[in-house]
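Generate coordinates for the sequence data below:
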Amino acid sequence: MTKSELILEIAAAHPNLLIKDIDLIVSTIFDEIEASLSEGGRVELRGFGAFFVKNRKARTGRNPRTGDAVEVEEKHVPFFKTGKELRKRTNNQLEEAAKK
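Alright, predicted model coming up:
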C-alpha cells in the first residue's frame, strides 16, 4: 500500500474528513517518525510494532563485479519490528485466505 492509497482508504472509512486534512495527518505522523529515528530515537506503536535504528559496523565487503575488497563504512539503518498483535492478526488472515 502506498501513502496515497492509505489516504484514500482513510477517506473512504471517514467521509466526514477532507482529503487534504487526512494527507496532513498522515504526513505529520511519518515526519515525526522520521525525525525521531534521525535523532537515534525509537517509536513504538502498541499492538503494531516499533521503529528503531540499528547500527551496522564497518566491514570489508566485495565488489560483485570485480571481486575486489571494498571498505564499507559504519552506517545506521532504520528497522521495523512487528508487534505481537500485528503478527497474530496477519498470520490468522493469511491462513484463512489460504483455506479459501
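
When you work out contacts or count neighbours from here on, use the C-alpha atoms and nothing else.
Noted.

what's stretch 50-70 in contact with?
33, 37, 40-44, 71-83 (CA atoms under 8 Å, 6 or more residues apart in numbering).

Oh, that last question was meant for stretch 77-93, not what I typed.
Contacts of stretch 77-93 (CA under 8 Å, 6+ apart): L37, R46, G47, F48, G49, A50, F51, F52, V53, K54, N55, R56.

Now, of these, which are buried?
L37, G49, F51, F52, V53 (16 or more other CA atoms under 10 Å).

to compare against the first, here's another:
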Amino acid sequence: MNKTELVSAVAKQAGLTNAQSKAAVDAVLDAIAGALKNEDKVALLGFGTFSVNERPAREGINPATKQKIQIPAKKVVKFKAGAQLEVK
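All right, here's what the predicted structure looks like:
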C-alpha cells in the first residue's frame, strides 16, 4: 500500500473526502516525524512504537575496491510492532 492508497482507505473508512483524508494523513505523519526529530518516542497503543536509535561508527569494506572504510555513527528510526498488530 502506498500513500495514495492509504489516503483512499482512510477516506472510505472515516467517511471523508480524499482531500480531507490527505490532510489528516499528512498531519499524522508530520507529527510523528516532528517528534522523532526531537528524539521523542511515539507510542501508538495497539499499533506500535517509533523511536530513534543511535548506530555507532564502524569499519566496513568498499565492495568495489576492497578497501576498508570508516562508516560514521548515525541515528535511525526504529519501529517495534505492538502485540495487537498481528498479520494472519
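
just to revisit the earlier point, generate the ChimeraX command that creates a selection of the buried members of the contacts of stretch 50-70 of structure 1.
Here is the ChimeraX command that selects the buried residues among those (16+ other CA under 10 Å):
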select :33,37,42,43
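
And the nearest residue to V10 of structure 2 once chain neighbours are set aside, how close does it get to L85 of structure 2?
Distances taken as CA to CA, 6 or more residues apart in numbering put S21 closest to V10 of structure 2, at 6.1 Å, once the chain neighbours are dropped. According to CA to CA, to the nearest Å, S21 of structure 2 stands 22 Å off from L85 of structure 2.

Show me which of these two is the more surrounded one.
The neighbour comparison of S21 of structure 2 against L85 (other CA atoms under 10 Å) goes to S21, with 21 against 12.

pretty sure the more buried one contacts E5?
No: applying CA atoms under 8 Å, one finds S21 of structure 2 not in contact with E5, separated by 11.0 Å.

Show residues contacting the helix or strand hosting L8 of structure 1.
Using DSSP states H and E, L8 of structure 1 sits in helix 3-13. With CA under 8 Å, 6+ apart as the test, helix 3-13 of structure 1 has contacts from L17, L18, I19, I22, D23, V26.

ok, average deviation of the helix or strand hosting D31 of structure 1 from structure 2?
Using DSSP H and E, D31 of structure 1 falls within helix 19-38. Compared with structure 2 after the fit, helix 19-38 of structure 1 shows a mean deviation of 0.6 Å (mean CA distance after the TM-score superposition for structure 1).

how close does the nearest residue to R46 of structure 1 once chain neighbours are set aside sit to S38 of structure 1?
Sequence neighbours aside, G83 is the residue nearest to R46 of structure 1 in space, at 7.1 Å (criterion: CA to CA, 6+ apart). Counting by CA to CA, the separation of G83 of structure 1 from S38 of structure 1 is 22 Å.

can you check A13 of structure 1 too?
Applying CA to CA to A13 of structure 1 and S38 of structure 1 gives a distance of 32 Å.

neighbour-wise, which of those two wins?
The neighbour count for A13 of structure 1 versus S38, taken as other CA under 10 Å, is higher for S38 (15 against 10).
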